[in-house]
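Colleague: What follows is a protein structure lacking sequence information:
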């Protein structure tokens, strides 16, 4: 099944983007080729760009605190394991403290690294990182793999607390939704959302054998999903077939 996730607000949209970037960075750092490490650095610059929002750190801290209060309200409930509850709240506290201890903007120290900033200004130019433009970077690419990996680990370390906090928040959000099997009749599903619940994420799973791509549009009142089929020229056209899929709404 192919999983599609659609955020209901800009905050969750940013979290999803960050998680994708952190996953890519983690995979690229573990590889040995200098080209993989080049793309690890370009991914790091993307993370810096997304993380530059002044309110991001505050948003994550507020969400961690909100989740802690929510789960503290379950204390005394006989259906809830106190041990599991304590463990989860401890995780939230740990991530809150680690993130809260970071001074200033996340990754601010990297902007003081002349080597990285020279590279960052050139990667946006097609072919801008050639050896005649950045000889120091060309030399770095010829360092031993272990040396390059160590540098990448050091440069990405300031984002560790943010990565872990975002991962936990998204995990908890995803677990809040219950999957249900639905049908897009004649290729379309339109569903009104219940009042009084602030949904934050829609998750959709579809069988790749169907050859269908969903187009999703959501707001606090309505979900609209159109099923599209890709033609040989790459153009997506709406299908009129009945299409089964799984969907969950996470609040």
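Modeller: Now that the structure is in, tell me what you want to look at. Everything quoted here is computed from the prediction, not taken from an experiment. Residues are numbered from 1 along each chain as shown.

Colleague: contacts and neighbour counts: CA atoms only from here.
Modeller: OK.

Colleague: so where do the helices sit in this structure?
Modeller: For the chain, the helices defined by DSSP state H occupy 10-30, 34-51, 56-72, 82-100, 114-123, 135-140, 145-156, 160-175.

Colleague: For residue 216, which of the ones you listed is the nearest?
Modeller: Residue 216 sits nearest to helix 10-30 of all the helices of the chain, at 13.9 Å, using C-alpha to C-alpha.

Colleague: so what does that closest one touch, helix or strand wise?
Modeller: With contacts taken as 3 or more C-alpha pairs under 8 Å, 6 or more residues apart in numbering; DSSP states H and E, helix 10-30 sits against helix 34-51, helix 145-156, helix 160-175.

Colleague: 10 Å instead?
Modeller: When contacts are defined as 3 or more C-alpha pairs under 10 Å, 6 or more residues apart in numbering; DSSP states H and E, helix 10-30 packs onto strand 2-7, helix 34-51, helix 56-72, helix 145-156, helix 160-175.

Colleague: Please tell me how far residue 155 sits from residue 36.
Modeller: Shown here: residue 155 relative to residue 36, a distance of 16 Å by C-alpha to C-alpha, to the nearest Å.

Colleague: related to what we said a few turns ago, for the helices and strands packed on helix 10-30, could you give me JSON lines that also reports distance to residue 84 and mean neighbour count?
Modeller: Listed next are the helices and strands packed on helix 10-30 as JSON lines, based on distance: least, C-alpha to C-alpha, whole Å; neighbours: other C-alpha atoms under 10 Å:
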{"stretch": "strand 2-7", "distance to residue 84": "28", "mean neighbour count": "16"}
{"stretch": "helix 34-51", "distance to residue 84": "32", "mean neighbour count": "19"}
{"stretch": "helix 56-72", "distance to residue 84": "11", "mean neighbour count": "16"}
{"stretch": "helix 145-156", "distance to residue 84": "31", "mean neighbour count": "16"}
{"stretch": "helix 160-175", "distance to residue 84": "14", "mean neighbour count": "18"}
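
Colleague: hold the first one in mind and look at this next one:
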């Protein structure tokens, strides 16, 4: 983002969070402090774009979901996710005029593939309703012709072949998106208990970042 569109980029990630954590008014039930709520960041930074990249955590980790999990209450989970997306979009657009939201479509979930379809449908509906943008980053980490099929390895792209660290298995022309012991995260270093930037070059992260940057670049003129 910084290199291609010369953007000033700010991120506020917190482990285990979902949409409701970034809503103002959630108080102690949120894993995100008040200063880093989405609307608070928008009021402070006045960005042109806000990128919302949420996997849709479904296992009850964050207290703001009130114990609603996908495996036990699928319809309630979907309805809650949709309601929170609408509220979050409203808080962001109400915080500053002219800010556009980029909704990032998610990649495959090997455990509950239909869940990601439903999460992505929420993001697509929100983008249509509010004039937001869609970045299909999930497609970049899915097999060709199998958008919702999870894969640990995919064929190296031309960029990855030209930049050797990103093509992890050059002999077979394939690259790793996930570690053997972690089907969820794209960082190829072990997950830590405290958030940190990924310390190693990781093709999955690069693919997602490039997909988002493509959308912002096209929309920023």
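Modeller: Arrived safely. Keep in mind that this is a model prediction, so the values were computed, not measured.

Colleague: Quantify their similarity with the TM-score.
Modeller: Here the TM-score for the pair of chains, by TM-score structural alignment, normalised by the length of structure 2, is 0.25; 90 aligned residues with a C-alpha RMSD of 5.4 Å.

Colleague: Let me have the helices of structure 1 in a markdown table, adding distance to residue 225 of structure 1 as columns.
Modeller: Shown next, in a markdown table, are the helices of structure 1 (distance: least, C-alpha to C-alpha, whole Å):
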| stretch | distance to residue 225 of structure 1 |
| --- | --- |
| helix 10-30 | 18 |
| helix 34-51 | 28 |
| helix 56-72 | 28 |
| helix 82-100 | 34 |
| helix 114-123 | 37 |
| helix 135-140 | 46 |
| helix 145-156 | 37 |
| helix 160-175 | 19 |
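
Colleague: Next, count neighbours for the closest residue to residue 161 of structure 1 other than its chain neighbours.
Modeller: Closest residue to residue 161 of structure 1 apart from its sequence neighbours, by C-alpha to C-alpha, 6 or more residues apart in numbering: residue 99 at 5.3 Å. For residue 99 of structure 1, the count of nearby residues is 22 (other C-alpha atoms under 10 Å).

Colleague: so residue 99 of structure 1 makes contact with residue 62?
Modeller: No - using C-alpha atoms under 10 Å, residue 99 of structure 1 makes no contact with residue 62, being 11.3 Å away.

Colleague: Confirm that residue 50 of structure 2 sits in a strand.
Modeller: Yes - under DSSP: H, G, I helix; E, B strand; the rest coil, residue 50 of structure 2 falls within a strand.

Colleague: measure it to residue 175 of structure 2 for me?
Modeller: 30 Å.

Colleague: Next: residue 129 of structure 2.
Modeller: Going from residue 129 of structure 2 to residue 175 of structure 2 by C-alpha to C-alpha gives 37 Å.

Colleague: more crowded one of the two?
Modeller: residue 175 (23 against 10).

Colleague: measure that one to residue 138 of structure 2 for me?
Modeller: Taken as C-alpha to C-alpha, the span from residue 175 of structure 2 to residue 138 of structure 2 is 16 Å.

Colleague: Just the buried positions in the helix or strand containing residue 124 of structure 2, please.
Modeller: Element membership for residue 124 of structure 2 (DSSP states H and E) is helix 113-130. Neighbour-count burial for helix 113-130 of structure 2 flags 115-120, 122-124, 126-127 (criterion: 16 or more other C-alpha atoms under 10 Å).

Colleague: What is that helix packed up against?
Modeller: helix 74-95, strand 100-104, strand 133-135.

Colleague: try 7 Å this time
Modeller: Applying 3 or more C-alpha pairs under 7 Å, 6 or more residues apart in numbering; DSSP states H and E, we find helix 113-130 of structure 2 packed against helix 74-95, strand 133-135.

Colleague: Most tightly packed of the ones you listed?
Modeller: For those, average neighbour numbers computed from mean count of other C-alpha atoms under 10 Å are highest in strand 133-135, which has a mean of 24.

Colleague: Quick one: residues in contact with it.
Modeller: With contact meaning C-alpha atoms under 7 Å, 6 or more residues apart in numbering, strand 133-135 of structure 2 is reached by 101-105, 124, 127, 211-212, 215.

Colleague: For residue 161 of structure 2, give its distance to residue 214 of structure 2.
Modeller: 20 Å.

Colleague: The two - which one has more neighbours?
Modeller: Neighbours were counted for residue 161 of structure 2 and for residue 214 using other C-alpha under 10 Å; residue 161 has more, 18 against 15.

Colleague: Could you say which helix or strand holds that one?
Modeller: helix 158-162.

Colleague: swap in residue 217 of structure 2?
Modeller: Going by DSSP H and E, residue 217 of structure 2 is in helix 203-219.

Colleague: Against which helices or strands is that helix packed?
Modeller: strand 133-135, helix 137-140.

Colleague: what's the angle between it and strand 100-104?
Modeller: Going by axes from the mean of the first three to the mean of the last three C-alpha atoms, to 10 degrees, helix 203-219 of structure 2 is angled at 150 degrees with respect to strand 100-104.

Colleague: quick one, what contacts residue 75 of structure 2?
Modeller: Residues in contact with residue 75 of structure 2 (C-alpha under 7 Å, 6+ apart): none are found.

Colleague: cool, the one 3 residues further on as well?
Modeller: Taking C-alpha under 7 Å, 6+ apart as the contact definition, residue 78 of structure 2 lies against residue 118.

Colleague: and it, how far is that from residue 101 of structure 2?
Modeller: Between residue 78 of structure 2 and residue 101 of structure 2 the computed distance is 20 Å (C-alpha to C-alpha).

Colleague: helix or strand for the residue lying closest to residue 91 of structure 2 once chain neighbours are set aside, which one?
Modeller: The spatial neighbour of residue 91 of structure 2 that comes closest, neighbours along the chain excluded (C-alpha to C-alpha, 6+ apart), is residue 39 at 5.6 Å. Using DSSP H and E, residue 39 of structure 2 sits within helix 38-45.
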